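Novice: this is the structure alone, sequence omitted:
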């Protein structure tokens, strides 16, 4: 699957896995009530295995199916890996990742590599990390502790989605490496709701507020900044919102000042409308601004949304049934009363209906 789309996330995150039928037939073990003990049984099996000098890695195939296997780093499992001969542990981890036919054994194998793997194992760790919903946490931990972690994590982050993207981007934020700063504010947000877990971290670690002067010549940075700001309007309970992002006011002002010089696109219209709606419905302190700052940014956004070229673009997109514009024309931007979605707009033969607010 990776060879068919080498630069994109795997379809359905690689599912179904080879053991999908078994997992459907048998209920999976639940985590223990005391989560601090969830790796004890795995560590016991590993200790017993490595205590037998002649035991082959294949003896562990299927050994973990009936116990709970955590997908994140676990101290008990890591300690068991460090108690045994490092070469034997590494070879066992390599075998399980390459040959195990159930996800539990493969997860334990990856945990062993996360504890004792070497740079030679990076390609294998990256490959199984592409199955990121299940193996993303351990893969990113394994890569994070190895030399060359920046390049290997960037490679993986570019090719995973969903929870896997959360794990990879959060690992890059923890590194706080200057080498990641060009990528973080330009590539991280992919439209998934889970982006809310890291958008604020990205803006902070990438020092976005120090790069505002680049907006004039870097449309990719400007567009992605709009996506980050959009995510921070809804991610309460997940990550940093605009209210808690200390540079919200200055970044919003710079975005509003520069986005209008770009050609109108559906995504730009959508982002500006969502941000304007948020500024309309939230008090200034909830967007990190004074009332005067909030009002100035809102006025700039509303002016853009009222421009004829932006309205034309939005009308055409709505006629083409773009889901983002359908949402805006319905209830997504109800309080803005946007001219693009006004009653019976008929420019160039395109007829549009009233939005839901107008009907009431």
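Specialist: Sure thing, it's come through. All values derive from a computational prediction rather than experimental measurement.
Novice: make it CA atoms for all contacts and neighbour counts henceforth
Specialist: Noted.
Novice: my guess is residue 200 contacts residue 240. True?
Specialist: Yes: counting by C-alpha atoms under 8 Å, residue 200 does reach residue 240; the two are 4.7 Å apart.
Novice: give the residues shared as contacts by those two.
Specialist: Residues touching both residue 200 and residue 240 (C-alpha atoms under 8 Å, 6 or more residues apart in numbering) are residue 232.
Novice: check contacts around residue 17.
Specialist: residue 103.
Novice: please enumerate the helices of the stretch 151-300 of the chain.
Specialist: 162-175, 184-187, 199-205, 219-231, 248-259, 266-281, 291-305 (DSSP state H, counting those that start in this stretch).
Novice: any chance of the ones you listed in TSV, with distance to residue 98 and mean neighbour count too?
Specialist: Below are the helices of the stretch 151-300 of the chain laid out as TSV (distance: least, C-alpha to C-alpha, whole Å; neighbours: other C-alpha atoms under 10 Å):
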stretch	distance to residue 98	mean neighbour count
helix 162-175	20	23
helix 184-187	30	21
helix 199-205	33	23
helix 219-231	37	22
helix 248-259	46	20
helix 266-281	42	20
helix 291-305	53	18
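Novice: for comparison:
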């Protein structure tokens, strides 16, 4: 088995961001505490015999034994078995007191680059953070490309580099999910200009949800100063629109009402859009701002610093821009786009402008559609449209394969998107009693518990009077096979009605 470092190195995406397919799945395995022994190898093949009963609790002493006597086995075993990371600061303080900086650094590098288990790798990174060897940066950046290790690499870079900004920028830009979120959340008011510029112009975007970092981008990134110029470039204009729309949408972190400069920032954004909006994403941004301005809670906002004059001026600016006739043609053109962002922007614009987007959405789901595409289609479902929607769903979804029973989860990873689409369809069918029964019964037999829960909810919403004859027997079979006691009880309750 390769070391974790070698595994990540072999999967570095040449683009400089993220990992190639297969890179996220680390090669280590959980240690089986139920067995009396086992092997915990270094990547060079040295076998370290695992004896749980002999593990000491004094990690600094284990580090000292490793670097002075060469006895690595107890340390490696302890790192794999204990929740070392929960007490890391205390342990590192004890390691510093050993006054063995050089040997400790060498141990840290070996743990970071040769270990086959993630906990020793993390501890090795932490030991590298006690020194200042410039040669460690490349190792830290490589390991940091896997989001399991990004924050450990961040702490080590920040602690050891006289000018950490270039490495921190490379680290943050090299990941796109929770690793990026964690790095950006740790950027403070002393963040350097390159990181601020990166954050403002797109570093806030991530694969989880932009709302996690939008407030940091607006504040740490300096959104208002950046917009307080006569002209801005397209990259900054698009980023500013995305930041403010994410704040308006709200969600997991600070939202628009937590951003003290929101009135100024929105005024500046709408001013720039009024002068130079040219793409449909600019219309969408304007419409989202308008939706916010027309929403509730304005008495509270006036009390918190907004003023009525600015509010009214913004509303007029948005409405005037949205009334321009060019947006209709752009929307119709972009409804045929195969690009996800462009198509979804066009769908939003179509809803605002009163354009029927149903034909375009139907065309899209016939190909490689996402669960979000299906949700958008079913949001437009009517009694007349539903049969056509279900015909396409029958062609797209392998119903016979999806309903394999609660105990058969083989291959579920490869079919996860299909299960998500089935979930969307069954959820929407609650509004159409008695229709699409084959989808509901398939969902009732699925290995994914959420599918079964949604089937029960839809059948509950329909009521027994809308059930076809085979629903009762399918429910009885589902109750007998259901492994989850809560779901089983809800199924059984349906049979009593």
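Specialist: Received the coordinates, thanks. Since this is a predicted model, take the numbers as computed values, not measurements.
Novice: including distance to residue 138 of structure 1, could the helices of the stretch 151-300 of structure 1 go into JSON lines?
Specialist: Converted to JSON lines, the helices of the stretch 151-300 of structure 1 look like this (distance: least, C-alpha to C-alpha, whole Å):
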{"stretch": "helix 162-175", "distance to residue 138 of structure 1": "9"}
{"stretch": "helix 184-187", "distance to residue 138 of structure 1": "21"}
{"stretch": "helix 199-205", "distance to residue 138 of structure 1": "21"}
{"stretch": "helix 219-231", "distance to residue 138 of structure 1": "26"}
{"stretch": "helix 248-259", "distance to residue 138 of structure 1": "33"}
{"stretch": "helix 266-281", "distance to residue 138 of structure 1": "34"}
{"stretch": "helix 291-305", "distance to residue 138 of structure 1": "42"}
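Novice: among those helices, which comes closest to residue 143 of structure 1?
Specialist: Across the helices of the stretch 151-300 of structure 1, residue 143 of structure 1 has its closest neighbour in helix 162-175 (9.3 Å, C-alpha to C-alpha).
Novice: and the closest one, what does it pack against?
Specialist: helix 132-144, helix 149-157, helix 199-205 (3 or more C-alpha pairs under 8 Å, 6 or more residues apart in numbering; DSSP states H and E).
Novice: how far apart are it and its match in structure 2?
Specialist: For helix 162-175 of structure 1, the mean deviation from structure 2 after alignment is 2.3 Å (mean C-alpha distance after the TM-score superposition for structure 1).
Novice: show me what contacts residue 103 of structure 1?
Specialist: 17, 19.
Novice: which residue in structure 2 aligns with it?
Specialist: Matched by TM-score structural alignment, residue 103 of structure 1 corresponds to residue 118 in structure 2.
Novice: and that match, how close does it get to residue 69 of structure 2?
Specialist: Distance, residue 118 of structure 2 to residue 69 of structure 2, by C-alpha to C-alpha, to the nearest Å: 24 Å.
Novice: can I assume residue 105 of structure 2 is in contact with residue 125?
Specialist: No: using C-alpha under 8 Å, residue 105 of structure 2 is not in contact with residue 125; the gap is 9.6 Å.
Novice: give me the more crowded residue out of those two.
Specialist: residue 125 (30 against 23; other C-alpha atoms under 10 Å).
Novice: quick one, what contacts the more buried one?
Specialist: 108, 109, 111, 112, 140, 152, 153, 156.
Novice: what's the local residue count around the last one?
Specialist: What it means is residue 156 of structure 2. Around residue 156 of structure 2 there are 22 residues (other C-alpha under 10 Å).
Novice: same question, the one 3 residues further on
Specialist: For residue 159 of structure 2, the number of neighbouring residues by other C-alpha under 10 Å comes to 16.
Novice: now swap in the one 4 residues further on and tell me
Specialist: Burial of residue 163 of structure 2, expressed as a neighbour count using other C-alpha under 10 Å, amounts to 11.
Novice: aligned partner of it in structure 1?
Specialist: With TM-score structural alignment as the criterion, residue 163 of structure 2 pairs with residue 148.
Novice: what about the residue nearest to that match when sequence neighbours are not counted, distance to residue 177 of structure 1?
Specialist: Distance criterion C-alpha to C-alpha, 6 or more residues apart in numbering; nearest residue to residue 148 of structure 1, sequence neighbours excluded, is residue 119 at 8.0 Å. As judged by C-alpha to C-alpha, residue 119 of structure 1 and residue 177 of structure 1 stand 19 Å apart.
Novice: repeat for residue 149 of structure 1
Specialist: For residue 149 of structure 1 relative to residue 177 of structure 1 (C-alpha to C-alpha), the value is 10 Å.
Novice: and the two? Which one has more around it.
Specialist: residue 149 (20 against 12).
Novice: contacts only, for the nearest residue to the more buried one once chain neighbours are set aside.
Specialist: Excluding its sequence neighbours, the residue lying closest to residue 149 of structure 1 (C-alpha to C-alpha, 6+ apart) is residue 143, at 5.4 Å. Applying C-alpha under 8 Å, 6+ apart, we find residue 143 of structure 1 in contact with 114, 122, 125, 126, 149, 152, 153.
Novice: mind doing that once more with 7 Å?
Specialist: 122, 149, 152, 153 (C-alpha atoms under 7 Å, 6 or more residues apart in numbering).
Novice: out of these, who has the most neighbours?
Specialist: residue 153 (24 neighbours).
Novice: for that one, give me its contacts.
Specialist: By C-alpha under 7 Å, 6+ apart, the neighbours of residue 153 of structure 1 are 140, 143, 168, 172.
Novice: do that again at 10 Å, thanks
Specialist: Residue 153 of structure 1 is in contact with 122, 126, 139-144, 167-169, 171-172, 180, counting by C-alpha atoms under 10 Å, 6 or more residues apart in numbering.
Novice: quick check, nearest of those to residue 272 of structure 1?
Specialist: For these, with residue 272 of structure 1 as the reference and C-alpha to C-alpha as the criterion, the closest is residue 169, at 25.1 Å.
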